[in-house]
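Q: make a model of this:
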Amino acid sequence: MKRPVVFLDRDGTVNEEVGYLNHLSRLRLLPGAAQAIRLLREAGFAVVILTNQSGPARGYFPEALVHEVHAELRRRLAAEGAELDGLYVCLHHPEAGCPCRKPRPGLALRAAEELDLDLSRAFVVGDRWVDLALARNIGARGVLVLTGYGRGELEYVLPQKGLEPDLVAEDLLSAARLILSRRA
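A: Alright, predicted model coming up:
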């Protein structure tokens, strides 16, 4: 049976937004992120990170760093009893036109196929308009967190883009609790 899923953005949602995460020393989990992932998984959701990481394509740092950051992110989450079902990354330049770069649905569709996920019971949680547009593009519910770029996106960007979140949460832990209270 296909599982419901919560897709998470990485930067500004699970870990601190620092611009380009160009060194492992800059990785910091946001408070409550591991607990949120644990709660969602305990409730039967798959939890999958979908992230755009164009730094290597722009020449800012090597692709190997992205993989090193993801390994460390998984390690830190595991140390707090949280595990991801998947972590999918688009490494392409924004102008490459690839189908996997959010808000395009490529990463979500690949995850759904590989992990047997039910997109009709999906949520997308993030701090940027691309996360809400992705939710719209795959028929999921979009949750804006006010961490990272969230507050500015809510006030300035979303109205210009004609996007409205289904839910707004202070942070990922609050988002998890909202999702669990509105579970389909």
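Q: make it CA atoms for all contacts and neighbour counts henceforth
A: Fine.
Q: residues of the longest strand seen in the chain that come out buried?
A: Of all the segments of type strand in the chain, defined by DSSP state E, the longest one is strand 117-126. Across strand 117-126, burial judged by 16 or more other Cα atoms under 10 Å covers 117-119, 121-126.
Q: again, but for stretch 163-180
A: Result for stretch 163-180 [16+ other Cα under 10 Å]: buried residues 163-165, 167-169, 171-176, 179.
Q: residue ranges of the strands in this structure, please?
A: Using DSSP E, strands in the chain cover 3-8, 46-52, 86-90, 117-126, 141-145, 167-169.
Q: next, the buried residues of the third one.
A: Spelled out, that is strand 86-90. Judged by neighbour count using 16+ other Cα under 10 Å, the buried positions of strand 86-90 are 87-90.
Q: distance to residue 142 for the buried residues of stretch 163-180 - can I get that in CSV?
A: Output for these, formatted as CSV (distance: Cα to Cα, whole Å):
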residue, distance to residue 142
163, 10
164, 8
165, 5
167, 7
168, 9
169, 11
171, 14
172, 13
173, 15
174, 14
175, 10
176, 12
179, 10
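Q: keep only those of those that are in helices.
A: 172-176, 179 (DSSP state H).
Q: JSON lines for those, including distance to residue 17?
A: Output for these, formatted as JSON lines (distance: Cα to Cα, whole Å):
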{"residue": "172", "distance to residue 17": "13"}
{"residue": "173", "distance to residue 17": "16"}
{"residue": "174", "distance to residue 17": "18"}
{"residue": "175", "distance to residue 17": "17"}
{"residue": "176", "distance to residue 17": "19"}
{"residue": "179", "distance to residue 17": "23"}
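Q: alongside the first, I'd like the structure of this one:
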Amino acid sequence: MPDANRLVILDRDGVINRDSDHYIRSLDEWIPYPTSIEAIARLTRAGWTVAVATNQSGIARGYYDEATLDSMHAELQRRVAKAGGTIACIVYCPHGPQDGCDCRKPQPGLLEKIRRKLGFSSLSGSWMVGDSLRDLEAGRPLGCRPVLVRTGKGRRTEAAGKGLADALIFDDLAAFVDWLLHVD
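A: Prediction:
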């Protein structure tokens, strides 16, 4: 059975790639941080499972379609594979904030989907890495250990100071991976 203690779940926008208050609407606008792809590859080469859980309400808002989102995720997978890593699973919520779904973070539905897809009995002990409080809140009911990165909206989230008492905080995904592989 897979080991949840060796699972890292990542938010996408603001953790792996640059975020925008105007949404990432095309493959051209999807720009990974310089060290994030290699950080994911280093994790998988070290025996960790990596998954991505991302809110993509731009679909519900009509800013882009699922085919465009699929092209961004295919490029993410391609770049990670080229660096020698893999992403086991990418899940997304296409709904808007008013849709009342159970998959839009901070609801835990996306993480439950990852759990089922990857065959975990629980996510207790896994890591949830995000740049917003909603990312961390999605993982807490499932026993995920919260990590905030300062990229994306992370500095604003840290400055607000709410809900971070149990979170580890790092400058970016690469800094978290450096730490995790050192303590592993």
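Q: where does the TM-score land?
A: The TM-score (TM-score structural alignment, normalised by the length of structure 1) is 0.90; 180 aligned residues with a Cα RMSD of 1.6 Å.
Q: just the closest of the buried residues of strand 117-126 of structure 1 to residue 27 of structure 1, please.
A: Nearest to residue 27 of structure 1 among the buried residues of strand 117-126 of structure 1, counting by Cα to Cα, is residue 126 at 17.3 Å.
Q: the closest one contacts residue 141, doesn't it?
A: No: Residue 126 of structure 1 lies out of contact with residue 141 (Cα atoms under 8 Å); the separation is 11.3 Å.
Q: need the contact list for the aligned residue in structure 1 for residue 118 of structure 2.
A: Matched by TM-score structural alignment, residue 118 of structure 2 corresponds to residue 115 in structure 1. Contact analysis of residue 115 of structure 1 by Cα atoms under 8 Å, 6 or more residues apart in numbering lists residue 85.
Q: now for the residue mapped onto residue 7 of structure 1 from structure 2, how many residues are close by?
A: Alignment note (TM-score structural alignment): residue 7 of structure 1 maps to residue 9 of structure 2. Burial of residue 9 of structure 2 is recorded as 27 neighbouring residues (other Cα atoms under 10 Å).
Q: ditto for the one 4 residues further on
A: Using other Cα under 10 Å, residue 13 of structure 2 has 25 other residues around it.
Q: do the same with the one 3 residues further on
A: By the measure other Cα under 10 Å, the count of residues near residue 16 of structure 2 is 27.
Q: cool, residue 67 of structure 1 as well?
A: Neighbour count of residue 67 of structure 1, defined by other Cα under 10 Å: 12.
Q: can you check the one 3 residues further on too?
A: If you count neighbours by other Cα under 10 Å, residue 70 of structure 1 ends up with 18.
Q: that one and residue 126 of structure 1, how far apart?
A: Distance of residue 70 of structure 1 to residue 126 of structure 1, computed by Cα to Cα, to the nearest Å: 17 Å.
Q: excluding sequence neighbours, find me the nearest residue to the residue positioned nearest the centre of structure 1.
A: For structure 1, the residue nearest the mean C-alpha position is residue 9 (1.6 Å; Cα atoms, centre = their mean). Excluding its sequence neighbours, the residue lying closest to residue 9 of structure 1 (Cα to Cα, 6 or more residues apart in numbering) is residue 126, at 4.9 Å.
Q: return the set of buried residues in the lengthiest helix in structure 2.
A: Ranked by residue count and defined by DSSP H, the top helix of structure 2 is helix 66-82. Residues of helix 66-82 of structure 2 classed as buried: 69, 72-73, 76-81 (neighbour count, 16+ other Cα under 10 Å).
Q: pick the one among those residues closest to residue 27 of structure 2.
A: When the buried residues of helix 66-82 of structure 2 are compared against residue 27 of structure 2 (criterion: Cα to Cα), the nearest one is residue 72, at 5.3 Å.
Q: which residue in structure 1 lines up with the closest one?
A: Under the alignment (TM-score structural alignment), residue 72 of structure 2 pairs with residue 69 in structure 1.
Q: surely that match and residue 26 touch.
A: No: Residue 69 of structure 1 is beyond contact range of residue 26, at 9.5 Å (criterion: Cα under 8 Å).
Q: what does stretch 133-140 of structure 1 contact?
A: Everything outside stretch 133-140 of structure 1 that qualifies as a contact, by Cα under 8 Å, 6+ apart, is 102-105, 108, 119-124, 141-142, 163.
Q: hang on, the earlier thing: now do the residue nearest to the centre of structure 1 against residue 1 of structure 1, distance only.
A: Computed as Cα to Cα, the residue 9 of structure 1 to residue 1 of structure 1 distance reads 25 Å.
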